[in-house]
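Engineer: Provided below are the primary sequence and the corresponding predicted coordinates.
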Amino acid sequence: MVDKKETTSQFLQNRIKKFSRVEKAFYLSIAFTALVLAVSIIFMQTRLLQVQSDLTKINAQIEEKKTELDDAKQEVNELIRSERLKEIADKKDLKLNNENIRTAE
């Protein structure tokens, strides 16, 4: 078994020695290109995961702001209720005039 490994190793060494400079440059460029592609793919996947994480955070913030907006709208609706306004007017001895009521939108 050891002899077989040595012969394989020697065979590869002899085969590599027989390559011309052009062939060596060609194979080296293929190996280099494969390495660059592998590193680029890893970098792009890492960047994609980072962007997806940022997008998830931003979507969560948007949902939080929508909830705050809905709560504020509900509070405005409660504050401008006719019964509440009439009650406040009665406490202050004022007359409720619906034409003077404005809503903020």
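Structural biologist: In hand now; what should we look at?

Engineer: make it CA atoms for all contacts and neighbour counts henceforth
Structural biologist: OK.

Engineer: C-terminal to the helix ranked longest in the chain, what's the next element?
Structural biologist: In the chain, taking DSSP state H as the definition, the longest helix is helix 21-79. With elements assigned by DSSP states H and E, the helix or strand that comes after helix 21-79 is helix 82-91.

Engineer: any buried residues in that following helix, and which?
Structural biologist: If you call a residue buried by 16 or more other CA atoms under 10 Å, then helix 82-91 has these buried ones: 85-86.

Engineer: adding another structure so you can compare the two:
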Amino acid sequence: MLEDKHRELTMQVIEDKIKTFTRVEKAFYGSIVLSGLILAIGIVFLQTKLLQVQSEMASVNQEISVKLLEIEDAKQAVNDLVRNARLLEIAKKEGLTLNNDNIGVAE
């Protein structure tokens, strides 16, 4: 009961104080509240954009990793194709000799 009375008295004091505010004070406090709301909305918007960019960045990094693996596989395939034993085997099948000076590697 005492708590309810205290609450009513507090509300009454706040209402009386609000009624005595001048137009300039009301505009000032209103602008502060409006600025706070705008800042809160802006922060939420920026955090959302940040999460979106981070997600896109993770996707791009994953694609880069896949492409790097493909490049490594291709390099390994090239190394397998130009190894000396294989070239010597092909040359012998065709009745040729292997001349290493005639072999070039494209980079």
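Structural biologist: Received it, and whenever you're ready, just let me know what you need. Here the structure is a predicted model, which is why all the values come from computation and not from measurement.

Engineer: counterpart of Leu49 of structure 1 over in structure 2?
Structural biologist: Taking TM-score structural alignment, the alignment pairs Leu49 of structure 1 with Leu51 from structure 2.

Engineer: Three-state assignment for Gly104 of structure 2, please.
Structural biologist: Three-state assignment for Gly104 of structure 2 (DSSP: H, G, I helix; E, B strand; the rest coil): coil.

Engineer: give the aligned equivalent of it in structure 1.
Structural biologist: Correspondence of Gly104 of structure 2 to structure 1, assessed by TM-score structural alignment: Arg102.

Engineer: same thing with Leu88 of structure 2?
Structural biologist: Match for Leu88 of structure 2 (TM-score structural alignment): Lys86.

Engineer: find the nearest non-adjacent residue to its match, please.
Structural biologist: Excluding the flanking residues, the one nearest Lys86 of structure 1 by CA to CA, 6 or more residues apart in numbering is Leu96, at 6.0 Å.

Engineer: which residues touch the one you found?
Structural biologist: Under the criterion of CA atoms under 8 Å, 6 or more residues apart in numbering, the neighbours of Leu96 of structure 1 are 85-86, 89.

Engineer: which one of the residues you listed is nearest to Lys73 of structure 1?
Structural biologist: Using CA to CA, Leu85 is the member of the contacts of Leu96 of structure 1 that sits closest to Lys73 of structure 1, with 17.0 Å.
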